[in-house]
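Colleague: Quick one, what's the 3D model for this:
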Amino acid sequence: MTSMDRRFAGARLIRNQAIGKKRDDPLPSLLAQLLALAGEPTTVERAVSRPWASALFEGRRHLIRLHVHGEDYRMRSLMLMAVLTDAEWQISGHFVADITVDNGDVDNKGVWLDLSALTIEDR
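Modeller: Okay, here's the model as predicted:
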């Protein structure tokens, strides 16, 4: 069993704040636009974001799992996949460099889509 130093308890460990001149995480804006493209009802099962960098660019890599469900889920999921790469994303301080559907699973209630995206800071 391990113990925890009480000085580190509290909200300080949960908050994710920008450091220096880094821009905010574009994930919330990306998720809102994905949900609008997919139509209702669509839910976000999981969404994670982590820093990404190359020799010339900085950004974030995002992994997203969507559940497109409802009576017309087949049509909406096909339409989402068709427009995903050509969509005009409006993300302040970032642009979407790449977005793909990595996997899709169908069940009796809808379609589960695993997406990955790369957003780059727009300086």
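
Colleague: For the rest of this, base every contact and every neighbour count on C-alpha atoms.
Modeller: Noted.

Colleague: can you give me the strands for this structure?
Modeller: 42-53, 58-69, 94-106, 110-121 (DSSP state E).

Colleague: Tabulate those (CSV), appending distance to Ala87.
Modeller: As requested, the strands of the chain are exported to CSV (distance: least, CA to CA, whole Å):
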stretch, distance to Ala87
strand 42-53, 18
strand 58-69, 17
strand 94-106, 10
strand 110-121, 13
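
Colleague: Now the second one, please; I'll put the structures next to each other:
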Amino acid sequence: MTSIDHIRQPRNLIGNEGSRLRGKDPLPRLLVQLLERAGEPAIVERAASRPWASALFQGRRHVIALRLSGPDAQERRAVFAAGLEEAEWSLPRHFVADITIDGGHSAPQEEVIELSALTIEDW
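Modeller: Got it, this is the predicted structure:
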């Protein structure tokens, strides 16, 4: 599991991408980009990451839940979901091999998006 407590400082994470995040779990950088895609107000409700490997590749499997709130939350969810699988992500020394929305739920002025992603180390 990966703690995301430090995600509250996204500008610092982005600014230090070359030194701090090299070869490490790409989850913090991915979370910053997912929050940007979701728009404000949005928070990471839950995120976990674990190692993944195949015969030829190694990477990490991520499970994430985002909470979008506000009167436009339903429209923002639709925009977030549109083209998610084809989206470009900037992850130092990693790439997103697969990202999907697994579920979620709606409430008045609130949307929760549950998704999973597979990142692969880019040698």
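
Colleague: I'd like the strands of structure 1 laid out as TSV, including mean neighbour count and distance to Met79 of structure 1.
Modeller: What follows is the strands of structure 1, written out as TSV (neighbours: other CA atoms under 10 Å; distance: least, CA to CA, whole Å):
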stretch	mean neighbour count	distance to Met79 of structure 1
strand 42-53	14	13
strand 58-69	21	11
strand 94-106	15	12
strand 110-121	20	12
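
Colleague: right, so of those, which gets closest to Met81 of structure 1?
Modeller: Closest to Met81 of structure 1 of those is strand 94-106 (CA to CA; 7.2 Å).

Colleague: Give me the angle between that closest one and strand 58-69.
Modeller: Angle, strand 94-106 of structure 1 to strand 58-69, by axes from the mean of the first three to the mean of the last three CA atoms, to 10 degrees: 30 degrees.

Colleague: Tell me the gap between the lengthiest helix in structure 2 and the middle of its chain.
Modeller: The longest helix of structure 2 (DSSP state H) is helix 27-38. Remark: helix 27-38 of structure 2 is offset 5 Å from the chain centroid, using CA atoms, centre = their mean, to the nearest Å.

Colleague: Mind reading off the mean deviation between it and structure 1?
Modeller: When structure 1 is superposed, helix 27-38 of structure 2 averages 0.3 Å from its matched positions, counting by mean CA distance after the TM-score superposition for structure 1.

Colleague: Let me know the angle separating that helix from strand 94-107.
Modeller: Relative orientation of helix 27-38 of structure 2 versus strand 94-107 (the same axes, to 10 degrees): 50 degrees.
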